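**Student:** Any chance you could fold what I've pasted below:
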Amino acid sequence: MRTAFALSWRLLRGGGARDLLGSLLALAAVAVSTGLLLFALGANHAFAARSAADAWRHPAEASGTPTAVQALSTDYVRGEPITVVDLAALSEGAPVPPGMPRFPEPGETWASPALAGLLADLPAERLADRFPEPAGTLGRDALVHPGELVAVVGRDAAAPVMTAPRSDTTGLETTAAPTRVDAFDTGTSTWMSVYRVLAGIASVLMIAPLLVFGGAAARLTVARRDGRLAALRLVGATPGQVVAITTAEAVLTAAAGAVLGAALYAAAVPALAHITIQGGGWFTAHLWPGLPVVAAVLAAVPLLVGASAVVGLRRVVISPLGVARRETPPALRAVRVLSLLAVLVAFGAVGGGLMGMRYAGLAILLVLMTLAFLTINYAGPWVVSVIGGCMVALARTPSRLLAGRRLRDDPRSVWRTVAGVALTGFVAGFLALLNPGAIESAPSDRLRIAVPDGREPAAVAARAKERLTGTEAAVSTGRPGGDPRAGDDLVTITVPGGAAAVDRARTALHGLVPGHVATTPADDDTGGRRLLGDLRTGALTVLAVSFLIGTTSAGITGASAVLDRRRTYAMLRLAGTPLGVLDRARRQETLVPLAVMGGGSLLAGLFFGSPFATGVGTESLLTLAAFLVAGFGGILAASALSRPLLRAVTTDPAPRPD
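**Tutor:** Model prediction:
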């Protein structure tokens, strides 16, 4: 193997400028693939870290002797939620909360850095008067994101706030009744699990095209390499030596590309940390998937690229003379497209029931989506071959005839050029239907406090009026029909004067009913509004990554195809074919398959997204339109980059044989 590496290194160095360019294209493709793969893995690692940072706030009943009492509530300032964790020790063995050096003493507050800044900046009557004296700042382990507003308040175990019942009226686990605990929970909340599910779907949408691109990267400059290896076979090289040389060459290039991709991702992490999800950005450490994962990727990528390169050597090993003579390979079989149809039929049979199957439904969805990507990629070359046959039969111009013959003779190479953007059509179609309409704006000037059984609403309303003396707030009681808290009596306070007046009213009413926070209908919609915004952000991120994969793949594989066929182009040019005809043929052999396969992938994505559709609106149509413009625009731009290379390879009046 040492000899194979030495020979591969010599061939890489001595192959000339154009051979070196082909190797650099392969290196760039592997670098992009590795960087984007680390991004997908880093995103899942970051969501797992967020889940751990959120889990401890939700109290779990003690399995042994209780050592503390924990309660959870959500307050608001300027319309933003403040997570408030109330803690009271029952014994000396109370667990230390994450991000804190010790258990909080009664009468002190530990605030997140963002909340500490607001406590100092806002007038006390708007925020600071709601909490005891700050004693310290919470560390990163206690926070979901850097800008999160969190307060940990130390209480006495007999305080009313630690004994009063509470209920989560929004269904989002924003409130938890006082619970006796002996440790902090390490599971995951329902709300956080939703985001992890969405992250899993997004990863499949990104990684599947990425793996296809990585496989294509391993086969760049395949014609040049096959011809060279076939020549080695004809002069006596054994099949084992050919395989060893190919593997060594691919591994050397891929190893350098993987290291470069990891470096590029590391450099991009500070910028990626500003992507806003769940109301804030990311800790940069969370976006780095960890040294073991990075090391595994750096080891796996060269091995996978080497294995993918070896897979294409069957013709070289078995029939080197056929490769040297450039014989047309056997036609592809229709079983390729039948496999795609089988996956679509399988999804049609079970797709309607996936929503009710919870995690099992998610697993089935992810498996079927992965199979859809793989079978689209498997069927792509067969469809390209069929398109080529139709173009040849219907050709009326030389460029159309040349393009059709190219599609017919080497559909796999052509598919590698358009596969990235074509598979992005699936992503665009799937996301187009996951575009729920915006939540209607709810009142933000009407505070409500739930009055539990056993307390007189009129008395609570009278005390509220006392606390709001000197303001224009109007206080009333009742149980409005259709209100999500219709099980409790409500004290409703209408506060004119804007957000600042509402915050002052919140502070004045703080603690009026222990365990119950004054909130507005707009506050209850905060989680839903954020989820809608996060869905849009996630969709745009996935589409951006997919288009980056697609256009990069088109540019790199298009340039590589010109290098692979430089002898053919040069001979055609010497035979008198105008350069414009060759250039038009080159564009047509890309755009025609893209239109057919991109449209088919888009329809497949719409089909997979249909069970989860919430309506097609303006944003859905804009998503589809953006895909069409960006897809074809990206391919045209990537194709234009190969035009100077085409001109260069056809200027040599005596092209050397490969």
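
**Student:** only C-alpha atoms for contact and neighbour calcs from this point on.
**Tutor:** Fine.

**Student:** isn't residue 588 right next to residue 402, touching?
**Tutor:** No. Using C-alpha atoms under 8 Å, residue 588 and residue 402 do not qualify as a contacting pair, with a distance of 9.3 Å.

**Student:** more crowded one of these two?
**Tutor:** For the pair residue 588 and residue 402, the greater number of neighbours falls to residue 402 (22 against 18), based on other C-alpha atoms under 10 Å.

**Student:** for that one, what are its contacts?
**Tutor:** In this structure, residue 402 makes contact with 582, 585, judged by C-alpha atoms under 8 Å, 6 or more residues apart in numbering.

**Student:** any idea how far it is from residue 572?
**Tutor:** 11 Å (C-alpha to C-alpha, to the nearest Å).

**Student:** The residue nearest the centre of the chain: what's its closest spatial neighbour, skipping adjacent residues?
**Tutor:** Computing the C-alpha centroid of the chain and ranking residues by C-alpha atoms, centre = their mean puts residue 202 first, at 4.1 Å. Setting aside the residues directly before and after it, residue 202 is nearest to residue 542 in space (C-alpha to C-alpha, 6 or more residues apart in numbering), at 6.5 Å.

**Student:** So that neighbour versus residue 281, what's the distance?
**Tutor:** 17 Å.

**Student:** do residue 346 as well
**Tutor:** Counting by C-alpha to C-alpha, the gap between residue 346 and residue 281 amounts to 39 Å.

**Student:** ok, these two, which is more surrounded?
**Tutor:** When residue 346 is set against residue 281 and neighbours are counted by other C-alpha under 10 Å, the residue ahead is residue 281, at 17 against 12.

**Student:** How many residues are close by the nearest residue to the more buried one once chain neighbours are set aside?
**Tutor:** The shortest distance from residue 281 to any residue that is not its chain neighbour, by C-alpha to C-alpha, 6+ apart, is 4.9 Å, and that residue is residue 274. As a burial measure, residue 274 scores 13 neighbours (other C-alpha under 10 Å).

**Student:** To compare with the earlier structure, here is another sequence to fold:
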Amino acid sequence: MTATTAFSPPTASASRSSGRAPIARLTWLLARPSAQSAAVLVLPGIAFAVTTALMLIVLGGGLMFSRWTLADNADAAVYQMLSVLALVLLLVPLASLGGAAARLSARRRDDRLATLRLLGATPGVVTQMTVLESTAIAVLGSVAGIVLYLVAMPFVGLIPFGGAAIGAGELWVGPGVLALVVVAVAALAAISAAIGLRQVTISPLGVRTRQSAPKMHWMRLVIGVVAILVAYLLLSSMAGIADMALTILVLGTGIGIGIGVLNLIGPWALGIAAKLSLRRAKTAAQLIAARGILESPKAAWRQVSGVAMTSFIAVVAGTGVAFVNTLTGDYDDATMLLLADVRTGIIITVVMSFLMVACSVGVNQAATVLDRRDLYVSLDRLGMPREVIESSRSRTVMGPLRFVAFGSALIGAVLVLPLVGITIVIAPASLLVIAGCLIGGVLLVWLSLKATSPVLTRVLSQPERL
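**Tutor:** Have a look, this model is predicted:
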């Protein structure tokens, strides 16, 4: 009997007729859920579904405000400017969540495909298989996300803006936008998968034996500092801009740069902090945690990037609440309604960011246990107590979390400083919102760690499934 492989087609007739490996069939055979891979396929699908649903809700709200005119509401331009700010604050983290979903369980995929490369499969075959698998999961997740979006529309439509509930119909984005979002999510998954395969196609043996650890260059810090300076100068110039459209553009660009810098500097900063922790490590848990971060600073960043975004958003939200509270006086009904809507918008932005964090952290934590399955089983076989393994897992996440939450809040404070001034930034209402969001983010990550303990229990109870 002849084995069927990517480089040995199943039949001679099939080979003569096409001359190519059966990519779709091989992808299906290798991607079929098994005892250890079912969760690996389901987890990114869940992440894509939540990403799509949240993205559609955010886009629906933005499109609703864009349709408002001065005839509908005298403050339509203000609503549109604030909605753009909310879109920038939420869409960039949502895109990051989508990218993280596309890269989930990359180690399992890279190991499998690197083995095929060593057996003789061509780089083209490996790339096509990976892109096809990732794209299929993304499309299925997006379709599920559309269903979630349709279910959530009536409930989100109960939120009042402009003195009345906005209604579910106002959040409908239309079939064209639905199709574009599915295509965008699928493209994001395909591009992320293709980029992630560069190391597999270049050095399959190094990937299979895990010999190469990714390095974070210090130029990330230099570029990040320059970008923050540019964003600060942009936001400082807003006082002299009279055109509303230009004001919206500058505000969105400045905040967007700040969020982008977080993703740029974050992995490098975690790598530096982990090196320092490794030198000071005195227990097995501390040593394993530091080595776990250094194994892949990018993966460690993905564990806490959601809280980093929330910390950044918390500063913007906190200063917004404090600024609204300073507007005291005898205002007319329209102004009071606008201030109430601003508070509502801030609350929605924070809640949406926390939903994103909950999805990102929960899925990433479960996927990390599955990706590092062999390490945890090996430690268990060596006799390491379960408590020490749990402690190392907690330190791998909670250590970087505290560092990232503070750094992200600091960057947020620097960017809102030219907009509202130091008095608003350190106002009691601002500090209260910021502290509440930071505590909530840390608590959310801690709960997700506890919630994924059963996954580790299953891994340790079935050590033969390596």
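
**Student:** quick revisit: give me the element the residue nearest to residue 202 of structure 1 is part of.
**Tutor:** Taking DSSP states H and E as the definition, residue 542 of structure 1 sits inside helix 526-564.

**Student:** Where in structure 2 does that helix fall?
**Tutor:** Residues 333-371 of structure 2 are matched to helix 526-564 of structure 1 when aligned by TM-score structural alignment.

**Student:** Residue 274 of structure 2 pairs with which position in structure 1?
**Tutor:** For residue 274 of structure 2, the aligned position in structure 1 is occupied by residue 388, per TM-score structural alignment.

**Student:** got it, and residue 155 of structure 2?
**Tutor:** Per TM-score structural alignment, residue 155 of structure 2 is aligned with residue 271.

**Student:** same check, this time on residue 15 of structure 2
**Tutor:** Residue correspondence, TM-score structural alignment: residue 15 of structure 2 in this structure matches nothing in structure 1.

**Student:** Please tell me how far residue 15 of structure 2 sits from residue 21 of structure 2.
**Tutor:** Applying C-alpha to C-alpha to residue 15 of structure 2 and residue 21 of structure 2 gives a distance of 8 Å.

**Student:** With residue 113 of structure 2 instead?
**Tutor:** Residue 113 of structure 2 sits at a distance of 15 Å from residue 21 of structure 2 (criterion: C-alpha to C-alpha).

**Student:** Settle it for me: which of the two has more neighbours?
**Tutor:** Set residue 113 of structure 2 next to residue 21 and count neighbours by other C-alpha under 10 Å: residue 113 wins out with 26 against 20.

**Student:** can you pull the contacts of the more buried one?
**Tutor:** Taking C-alpha under 8 Å, 6+ apart, one finds 126, 200 in contact with residue 113 of structure 2.

**Student:** Kindly report the same for the one 5 residues further on.
**Tutor:** Residue 118 of structure 2 sits next to 204-205 when contact means C-alpha under 8 Å, 6+ apart.

**Student:** Residue in structure 1 paired with it?
**Tutor:** Matched by TM-score structural alignment, residue 118 of structure 2 corresponds to residue 234 in structure 1.

**Student:** For residue 302 of structure 1, see how far away its match is.
**Tutor:** Distance of residue 234 of structure 1 to residue 302 of structure 1, computed by C-alpha to C-alpha: 28 Å.

**Student:** repeat for residue 373 of structure 1
**Tutor:** Note on residue 373 of structure 1: its distance to residue 302 of structure 1, by C-alpha to C-alpha, is 22 Å.

**Student:** Settle it for me: which of these two has more neighbours?
**Tutor:** Neighbours were tallied for residue 373 of structure 1 and for residue 302 using other C-alpha under 10 Å; the higher tally belongs to residue 373 (27 against 24).

**Student:** Shouldn't that one be within a strand?
**Tutor:** No. Residue state for residue 373 of structure 1 (DSSP: H, G, I helix; E, B strand; the rest coil) corresponds to helix; a strand is not indicated.

**Student:** Relative to structure 1, which residues correspond to stretch 302-314 of structure 2?
**Tutor:** The alignment of stretch 302-314 of structure 2 onto structure 1 (TM-score structural alignment) spans residues 416-428.

**Student:** neighbouring contacts of the matching stretch?
**Tutor:** Counting by C-alpha under 8 Å, 6+ apart, 205, 209, 212-213, 216, 373, 376-377, 380, 542-543, 546-547, 549-551, 553-555, 557-558, 590, 593-594, 597-606, 623-624, 627, 631, 635 sit against stretch 416-428 of structure 1.

**Student:** Same check on stretch 633-648 of structure 1?
**Tutor:** Residues from elsewhere that reach stretch 633-648 of structure 1, judged by C-alpha under 8 Å, 6+ apart: 418, 421, 547, 551-552, 554-555, 558-559, 562, 566, 569, 579, 583, 587, 591.

**Student:** rerun that using 7 Å as the cut-off
**Tutor:** With contact meaning C-alpha atoms under 7 Å, 6 or more residues apart in numbering, stretch 633-648 of structure 1 is reached by 551, 554-555, 558-559, 562, 587.

**Student:** now swap in stretch 300-307 of structure 1 and tell me
**Tutor:** So stretch 300-307 of structure 1 is contacted by 215, 218, 247, 250-251, 254-255, 258 (C-alpha under 7 Å, 6+ apart).

**Student:** Since that was my last question, I'll sign off now.
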